[in-house]
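Undergrad: sequence-free structure coming up:
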């Protein structure tokens, strides 16, 4: 089956006579698309900018495409559903050196795009609108989005990816067409907005923000956005795109805490604030070590797979691991720890036999059994993880899988 989404890796050349493409994704926006196009065309004419208005129609059934054509816009029909599909098709088909994209619901002012154009001409490759700086008019954004969703998700993005963007989900943004095509964006749905900012931040593109105003949309139907569903999709994307924050850092904390607690409790019971901590706490500390190590190994799997699949950029640590790590290294380390655990277990059985396989003092015996069992589990974990990393490191040729009809 052939997909009709344009190949961003081999885009058509931009029209040298077109400086700016104003791109509007559209799905049943008949009530507002005409006003948005009029404002954008008026802006281009008023500021004497050679440009075009491009509508990426994603299967409208309300006459939006016909209205756009009548208002002087170029209409691109994108059959693959999804916000990301519509925008990537529009970016690939744009004729302008710069693209300014914005929702076609009349919530953004397409007549006031000069700050975006100035920043783009100033050398910035991604210019984000910031609604919190420019103003959010009454009724334009639900309180849940304004005070929780957007600040939370933008904050997570800033921390995870060291991004300078304070409004990750502003629908009005401008960018260098070639720079964004070079990011090889993959998201087909609403996550596209986050992916653009995340990849631009990781790749070191020059990013800035300009204040923009958000007005109540002019739709005569409910919005496509679903607060909790789409909010979770954006958060999930940010987490999955950052294996360090999702797996590595929590794993390091959990493993270190478990290791220190185990070492502290191994000699004997401890009393803290009147609480007696004994072998039961030692058991949970050992479980923390096991879970922490598992989480750390997941971070390496995710990072290596992400780099090979192309949706995570290569990092110095990831490349070093891929270059230096060998299956044999993990197998040797895992087997050493496994043998240590087996030896401790055999010794414990020997002590039990010396007592006639009868009852033993739990406090002393469990201080031998818990570390031994933990070492066995960790040794097996490391061995299996080494094998899986070895599988992920197998060289493969690029190939395409063609599905049969």
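TA: Cool, the structure landed. Since the structure is predicted, the reported quantities are computational estimates derived from the model, not experimental observations. Residues are numbered from 1 along each chain as shown.
Undergrad: C-alpha only now, for contacts and for neighbours.
TA: OK.
Undergrad: burial measure for residue 330, as a count.
TA: 21 (other C-alpha atoms under 10 Å).
Undergrad: how about it, what does it touch?
TA: By C-alpha atoms under 8 Å, 6 or more residues apart in numbering, the contact set of residue 330 is 382, 383, 385, 386, 387.
Undergrad: Let's see that with 7 Å instead.
TA: Neighbouring residues of residue 330 by C-alpha atoms under 7 Å, 6 or more residues apart in numbering: 382, 383, 386.
Undergrad: what about the second one, which SS state?
TA: Using DSSP: H, G, I helix; E, B strand; the rest coil, the secondary structure recorded for residue 383 is helix.
Undergrad: For residue 164, see how far away it is.
TA: Distance, residue 383 to residue 164, using C-alpha to C-alpha, to the nearest Å: 41 Å.
Undergrad: Between those two, which has more neighbouring residues?
TA: residue 383 (22 against 18).
Undergrad: Wait, that one touches residue 334, no?
TA: Yes - the pair residue 383 and residue 334 qualifies as a contact (C-alpha atoms under 7 Å) at a distance of 4.8 Å.
Undergrad: And the strands in the stretch 51-200 of the chain, which stretches?
TA: For the stretch 51-200 of the chain, applying DSSP state E, counting those that start in this stretch gives strands covering 51-57, 74-77, 98-101, 126-130, 173-176.
Undergrad: tell me what the second one is packed against?
TA: Secondary structure elements in contact with strand 74-77, counted by 3 or more C-alpha pairs under 7 Å, 6 or more residues apart in numbering; DSSP states H and E, are strand 51-57, helix 64-70.
Undergrad: Ok, the longest one next?
TA: Contact here means 3+ C-alpha pairs under 7 Å, 6+ apart; on that basis strand 51-57 packs against strand 20-26, helix 33-46, strand 74-77, helix 83-93.
Undergrad: try this one next to it:
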């Protein structure tokens, strides 16, 4: 797979993996907001709205992952990435890509191995109570085991080779939880930074927090991870 360059011909400094399922309405704005030197890898997970074509027209590298699931898309993006440090970001416009350098900085400086975002809703209703409550319960369990997080956010930064070496197996919504557990067990320095969490772009719908059904599906995946992956002691 060839590595795309930036508009000035320089190779990308940071690859940004964007799991994507029917995000055509959000992609133009998300891709345009990426900082200089950050290359988008849009991992299409079976979209029917033309998302891959929109992503390609706006300069992203498009990877197609036929196996459905958030974790499957993230893993495919990490495999396709070529930069030492990699970010993961939702493609629905709920996070500002311009804030990614804040997450990357501690990894670049060598003061953190994994930096994750803690969602800070910018307005009421952005993060429904059912999604927030489930996340809070799982995060509290992790903190009791020494994992310093209050969120299981889908925005993060780390070193590509190290992320792949953790051997995260979950290919569904349990991926962020398993990643944190395995990182903590490996002795990683995990840092959480607050990030604005805004309404997703018009014309898109959350696969998790947008409905009680989605939250229940994520809760099921979290429970599977907690049953099968040993927590840090």
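TA: Sure, I can see it. Note that the coordinates shown come from a computational prediction; the quantities given were computed from them, not determined experimentally.
Undergrad: Can you tell me which of the helices and strands packed on strand 74-77 of structure 1 is packed in deepest?
TA: The highest mean neighbour count among these, using mean count of other C-alpha atoms under 10 Å, belongs to strand 51-57: a mean of 26.
Undergrad: Specify the angle between that one and helix 33-46 in degrees.
TA: 160 degrees (axes from the mean of the first three to the mean of the last three C-alpha atoms, to 10 degrees).
Undergrad: what does strand 51-57 of structure 1 correspond to over in structure 2?
TA: Aligned by TM-score structural alignment, strand 51-57 of structure 1 falls on residues 38-44 of structure 2.
Undergrad: which residue lines up with residue 29 of structure 2 in structure 1?
TA: In structure 1, residue 29 of structure 2 lands on residue 35 (TM-score structural alignment).
Undergrad: To what extent is that match buried, counted in neighbours?
TA: 18.
Undergrad: nearest residue to the residue opposite residue 76 of structure 1 in structure 2 once aligned other than its sequence neighbours?
TA: Correspondence of residue 76 of structure 1 to structure 2, assessed by TM-score structural alignment: residue 63. Distances taken as C-alpha to C-alpha, 6 or more residues apart in numbering put residue 43 closest to residue 63 of structure 2, at 4.7 Å, once the chain neighbours are dropped.
Undergrad: can you pull the buried residues of stretch 189-203 of structure 1?
TA: The neighbour-count check on stretch 189-203 of structure 1 (16 or more other C-alpha atoms under 10 Å) flags 189-202 as buried.
Undergrad: What residues in structure 2 pair up with it?
TA: Residue span in structure 2 matched to stretch 189-203 of structure 1, by TM-score structural alignment: 172-186.
Undergrad: What lies in contact with that stretch?
TA: Contacts for stretch 172-186 of structure 2 (C-alpha under 7 Å, 6+ apart): 69-72, 147, 152, 154, 166, 168, 218, 221-222, 225, 231-232.
Undergrad: run the last query once more with 6 Å
TA: When contacts are defined by C-alpha atoms under 6 Å, 6 or more residues apart in numbering, stretch 172-186 of structure 2 is touched by residues 69, 70, 71, 218, 221, 222, 232.
Undergrad: wait, which of the residues you listed is closest to residue 123 of structure 2?
TA: Comparing the contacts of stretch 172-186 of structure 2 against residue 123 of structure 2 with C-alpha to C-alpha places residue 218 closest, at 23.2 Å.
Undergrad: thinking again about what came up before, so for residue 272 of structure 1, which of the strands of the stretch 51-200 of structure 1 sits nearest?
TA: Of those, the one closest to residue 272 of structure 1 (C-alpha to C-alpha) turns out to be strand 126-130, at 50.0 Å.
Undergrad: give me the stretch of structure 2 that that closest one matches.
TA: Taking TM-score structural alignment, strand 126-130 of structure 1 hits residues 114-118 over in structure 2.
Undergrad: on average, how far is that stretch from the matching bit in structure 1?
TA: For stretch 114-118 of structure 2, the mean deviation from structure 1 after alignment is 0.6 Å (mean C-alpha distance after the TM-score superposition for structure 1).
Undergrad: Please determine how far residue 46 of structure 2 is located from residue 199 of structure 2.
TA: 23 Å.
Undergrad: Repeat that for residue 222 of structure 2.
TA: Noted for residue 222 of structure 2: a distance of 24 Å to residue 199 of structure 2, by C-alpha to C-alpha.
Undergrad: Those two: which is more packed in?
TA: Neighbour tally, residue 222 of structure 2 and residue 199, criterion other C-alpha under 10 Å: the higher count belongs to residue 222, 22 against 18.
Undergrad: Map the more buried one across to structure 1 for me.
TA: In structure 1, residue 222 of structure 2 lands on residue 234 (TM-score structural alignment).
Undergrad: swap in residue 85 of structure 2?
TA: Aligned counterpart of residue 85 of structure 2 in structure 1: residue 98 (TM-score structural alignment).
Undergrad: Thought residue 177 was touching its match, still the case?
TA: Yes - with contacts counted by C-alpha atoms under 6 Å, residue 98 of structure 1 reaches residue 177, the gap being 5.4 Å.
Undergrad: Comparing the two, which residue is more hemmed in?
TA: Under the criterion of other C-alpha under 10 Å, the comparison of residue 98 of structure 1 against residue 177 puts residue 98 first, with 27 against 23.
Undergrad: residues contacting that one?
TA: Here residue 98 of structure 1 is in contact with 20, 175, 176, 177 (criterion: C-alpha under 6 Å, 6+ apart).
Undergrad: Roughly how far does it sit from residue 37 of structure 1?
TA: Look at residue 98 of structure 1 and residue 37 of structure 1: by C-alpha to C-alpha, they are 17 Å apart.
Undergrad: cool, and residue 281 of structure 1?
TA: 66 Å.
Undergrad: When these two are compared, which one has more neighbours?
TA: residue 37 (28 against 17).
Undergrad: Roughly how far does that one sit from residue 348 of structure 1?
TA: Applying C-alpha to C-alpha to residue 37 of structure 1 and residue 348 of structure 1 gives a distance of 79 Å.
Undergrad: What of residue 214 of structure 1?
TA: Counting by C-alpha to C-alpha, the gap from residue 214 of structure 1 to residue 348 of structure 1 is 69 Å.
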